[in-house]
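**Q** sequence? don't have it. structure:
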């Protein structure tokens, strides 16, 4: 192996390590729902290349209102799927879409875009 091959191999290994760290071990932005005076838990979520925040904590047995603002036109983010709650919503670009649900059991429930590339979690305590 000459010097160029060694440099390319090391750069490839470093890049692979970064990708693995970013997708599996980096800290996720977590948000706890804010309860309104009428007991509804509310969270604002921005959709732009992903969900921000992408981990949402709510309390079991209380109604939840998620406000998804899609701040892009990327076709991947035009649909929201929450299979554990039988929810499918279209997310129009540059508009807010309300999703209401009532979590009855504790656990972690995944939500994704229609292609499954963008991912988030609803943590019910």
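**A** Structure received. If you're wondering where the values come from, they're calculated on a predicted model, not measured in any experiment.
**Q** okay, CA-based contacts and neighbour counts for the rest of this
**A** Noted.
**Q** so which strand or helix has residue 13?
**A** Secondary structure assignment for residue 13, by DSSP states H and E: helix 3-24.
**Q** what helices and strands are in contact with the helix or strand that that helix is followed by?
**A** Using DSSP H and E, the helix or strand that directly follows helix 3-24 along the chain is strand 30-32. Applying 3 or more Cα pairs under 8 Å, 6 or more residues apart in numbering; DSSP states H and E, we find strand 30-32 packed against strand 55-58.
**Q** and if we set it to 10 Å?
**A** strand 41-47, strand 55-58, strand 119-124 (3 or more Cα pairs under 10 Å, 6 or more residues apart in numbering; DSSP states H and E).
**Q** among these, which comes closest to residue 30?
**A** Ranking the helices and strands packed on strand 30-32 by proximity to residue 30 (Cα to Cα) places strand 55-58 first, at 4.6 Å.
**Q** so how far is the closest one from its chain's centroid?
**A** Centre-to-centre, strand 55-58 and its host chain are 10 Å apart (Cα atoms, centre = their mean, to the nearest Å).
**Q** use this one as the comparison:
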């Protein structure tokens, strides 16, 4: 399984990730700063709502990559956004 690491530090780095259809992927969010409203995460396609992102404690989410498309994610207040593009 491929791990895609997203650093949470005043935004999401990277904010856009591309993966291949059918490739098993685990998203790993690691919050390294307590700036802004990035202490919570929403990933609607995965039914993740207001998931806490503890400081320096990576949180992992398995992705369904069986179909091409986009999976959006955002902070708890929907101010900072990113996406995974499955192609």
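**A** Perfect, thanks for sending it. Because the structure is predicted, anything quoted here is derived from the model rather than measured.
**Q** quick revisit: of the helices and strands packed on strand 30-32 of structure 1, which is nearest residue 64 of structure 1?
**A** Per Cα to Cα, nearest to residue 64 of structure 1 of these: strand 41-47, 4.6 Å.
**Q** could you tell me where that closest one falls in structure 2?
**A** Taken onto structure 2 by TM-score structural alignment, strand 41-47 of structure 1 occupies residues 2-8 there.
**Q** contacts for that stretch next, please.
**A** 12-19, 23-35, 38-39, 53, 55-56, 58-62, 75, 82, 84 (Cα atoms under 10 Å, 6 or more residues apart in numbering).
**Q** can you tell me which of those residues are buried?
**A** Buried subset of those (neighbour count, 16 or more other Cα atoms under 10 Å): 12, 15-17, 19, 25-33, 38-39, 53, 58-59, 75, 82, 84.
**Q** so the helix holding residue 13 of structure 1 corresponds to what in structure 2?
**A** Alignment of helix 3-24 of structure 1 against structure 2: no match, by TM-score structural alignment.
**Q** buried set for that helix?
**A** Result for helix 3-24 of structure 1 [16+ other Cα under 10 Å]: no buried residues.
**Q** go on, stretch 43-51 of structure 1?
**A** Buried-residue list, stretch 43-51 of structure 1, by 16+ other Cα under 10 Å: 43, 44, 45, 46, 47, 48, 50, 51.
**Q** and which of those is nearest to residue 107 of structure 1?
**A** Closest approach to residue 107 of structure 1 among the buried residues of stretch 43-51 of structure 1 (Cα to Cα): residue 43, at 17.8 Å.
**Q** separation between that closest one and residue 49 of structure 1?
**A** Distance, residue 43 of structure 1 to residue 49 of structure 1, by Cα to Cα, to the nearest Å: 18 Å.
**Q** centroid residue for structure 1?
**A** Nearest to the mean C-alpha position of structure 1, by Cα atoms, centre = their mean, lies residue 120 at 2.5 Å.
**Q** alignment lookup: it to structure 2.
**A** Taking TM-score structural alignment, residue 120 of structure 1 has residue 82 as its aligned residue in structure 2.
**Q** these two touch, right, its match and residue 14?
**A** Yes: judged on Cα atoms under 10 Å, residue 82 of structure 2 makes contact with residue 14 at a distance of 8.0 Å.
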